[in-house]
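Engineer: Predicted model and sequence below, questions to follow.
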Amino acid sequence: MPRKYIYLIITYVAMQSSGLLVQPFMPLIENQDVFIVAWSVMTFAVALVICLIILRHEMKDFFQLREKKIGSIILWSFLGIILVMISQYTAIIIEQVVFGIKPGSKNTMDLMNVARQAPIFIVIISVLGPILEELVFRKAIFGSLYKRMNFFFAALLSGVIFAAVHMDFEHILTYTAIGMVFAFLYVETKRIIVPIIAHMAINTFAVIGQLSMDPEEIERQMEKMEQLMMILIGGQ
């Protein structure tokens, strides 16, 4: 793995672990919820800037449009959104039918609860997070693995790592499937901007969908989905 990609991963890990630096001072902070949100936004933004500096010599892959026209990028991004949705719902059905796992991600619910209390947190979910994750998990990790093994195993391994980082192991199949779709988009277009756009769009749709409903309505939708799953598998 190139040294710059190692630095990229170190930056991401440091950002995710940065809360440990301020943890001893939390009892001294009056409004801890506001501080945590502000700290998260700041560390994500700083990490992204650092990652872009590390990849400054590859920024043409980010912005240059000579090889791929804007229309092609938009088309592939739209196709990517559809593929992610298909893979996501397929994984949810498999989780329900094979493993008996109920739909609904605790990780997503926790993030949405924070977003309801502090809307600025949406910047992390819809913008900063997707860009960082695609640079780290697709460009650095998947890209390095793909040079040493075939697409399926490289996408699967990087997808599992992507899933594990989200700390929602009950739905690891769903996160892995989504990660593999993003890897496919990266390989097919040879441009990291495409999975970034698709990732941002999917997260934004999730935010809009979740925030437009109150918690009780979300619970009712989950129950309806579970009932639908039971019907599909022939349950009573």
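Structural biologist: Good, I have the coordinates.
Engineer: going forward, measure contacts between C-alpha atoms and count neighbours the same way
Structural biologist: Fine.
Engineer: Taking the centroid of the chain, which residue is nearest it?
Structural biologist: residue 130 (5.4 Å; Cα atoms, centre = their mean).
Engineer: Relative to residue 68, how far out is that residue?
Structural biologist: Counting by Cα to Cα, to the nearest Å, the gap between residue 130 and residue 68 amounts to 21 Å.
Engineer: Please compare the first structure with the one that follows:
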Amino acid sequence: MTLYKQNFSIIISYLFILLIPSAVVRFGHLSASFFLITTIVDCLGAAWLLYLNQRTQANAIEQRPFPLKPIIIWGVCGIVLVLVIQILAGFIEQNILHITAKSLNTISLMTMMQQQPFLILATTIAAPIMEEITFRKAIFGGLASRLNRILAAIISSLLFAFLHQDGHLLIYTAIGLFLCWLYRKTGSIFTTIISHAGMNLIVTLLYLNR
């Protein structure tokens, strides 16, 4: 299977996974179980994308991956750096672009998480795995072999930002660009998975403990 087909399979799988919970709830009349179904589907989806990741051949970014120990170190350091980037981008949005710091999607999700704690699995583990394999490996990694890597990173990061649909385009684009850089730096998608999952976990815990 060519890299193009491999990346296409990852992207289609991800989009399909996003649609499954709504389809199940709508046709199965299971609206009361939407978040439970979402969590289960996301966890299974993350496992499936990890399987596809293991089956794919190395792309242009992954030709010289770091050993395991530096991958873990960079992943943990990336948690701190991505939080700093998020804070700085948020400052620019609020004080220069005059965009409110509140996110209705995030507030709604966190509120539901207080009532249904199992959602933490979806937001801190499953979602980072799926998003990193899709946006960093399949989209950025796929485009990097055809386009200028900076342009590939911008496209991937903008798509990543638009997917979240909460009005904070600059924050998510900045996060996406940093994670593209981190992926390129280490040559391993597991570095960015660690950073992304760690960031989501810290943000979630801070919100839930307010």
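Structural biologist: Looks like it came in fine. Here the structure is a predicted model, which means the values were calculated and not measured.
Engineer: wait, isn't the residue nearest to the centre of structure 1 in contact with residue 199?
Structural biologist: Yes. Using Cα atoms under 8 Å, residue 130 of structure 1 is in contact with residue 199, at 5.6 Å.
Engineer: Trace the residue nearest to the centre of structure 1 over to structure 2, please.
Structural biologist: Under the alignment (TM-score structural alignment), residue 130 of structure 1 pairs with residue 128 of structure 2.
Engineer: which ones are touching that match?
Structural biologist: When contacts are counted by Cα atoms under 8 Å, 6 or more residues apart in numbering, residue 128 of structure 2 touches 193, 196, 197.
Engineer: Could you find the counterpart of residue 139 of structure 2 in structure 1?
Structural biologist: Aligning on TM-score structural alignment places residue 139 of structure 2 opposite residue 141 in structure 1.
Engineer: Now for that match: which residues touch it?
Structural biologist: By Cα under 8 Å, 6+ apart, the contact set of residue 141 of structure 1 is 5, 158.
Engineer: What number of residues are in the vicinity of residue 33 of structure 2?
Structural biologist: 12 (other Cα atoms under 10 Å).
Engineer: Look up how far residue 117 of structure 2 lies from it.
Structural biologist: Residue 33 of structure 2 is 14 Å from residue 117 of structure 2, by Cα to Cα.
Engineer: try residue 150 of structure 2
Structural biologist: 38 Å.
Engineer: can you check residue 185 of structure 2 too?
Structural biologist: 35 Å.
Engineer: Which of the two has more residues huddled nearby?
Structural biologist: residue 185 (17 against 13).
Engineer: What's the match for that one in structure 1?
Structural biologist: Using TM-score structural alignment, residue 185 of structure 2 pairs with residue 188 in structure 1.
Engineer: Check residue 40 of structure 2 too.
Structural biologist: Match for residue 40 of structure 2 (TM-score structural alignment): residue 42.
Engineer: Neighbours of its match, how many?
Structural biologist: Neighbour tally, residue 42 of structure 1, other Cα under 10 Å: 14.
Engineer: ok, residues contacting the host helix or strand of it?
Structural biologist: Per DSSP states H and E, residue 42 of structure 1 falls inside helix 32-54. Outside helix 32-54 of structure 1, the residues within contact range by Cα under 8 Å, 6+ apart are 4, 7-8, 11-12, 15, 18, 26, 29, 59, 118, 121, 123-124, 128-129, 131-132, 135.
Engineer: Repeat the analysis, applying 7 Å as the threshold.
Structural biologist: With Cα atoms under 7 Å, 6 or more residues apart in numbering as the test, helix 32-54 of structure 1 has contacts from 4, 8, 11, 12, 15, 26, 121, 124, 128, 132.
Engineer: Now it: buried residues?
Structural biologist: 37, 40, 41, 43, 44, 45, 47, 48, 50, 51, 52, 54 (16 or more other Cα atoms under 10 Å).
Engineer: on that earlier part again, between the contacts of residue 128 of structure 2, which is nearest residue 99 of structure 2?
Structural biologist: The shortest approach to residue 99 of structure 2 among these belongs to residue 196, at 23.6 Å (Cα to Cα).
Engineer: Can you find the partner of that closest one in structure 1?
Structural biologist: Counting by TM-score structural alignment, residue 196 of structure 2 corresponds to residue 199 in structure 1.
Engineer: Using the aligned residues only, give the average distance of the host helix or strand of its match to structure 2.
Structural biologist: Assessed by DSSP H and E, residue 199 of structure 1 sits inside helix 193-211. Taken over the aligned residues, the distance from helix 193-211 of structure 1 to structure 2 averages 0.4 Å (mean Cα distance after the TM-score superposition for structure 1).
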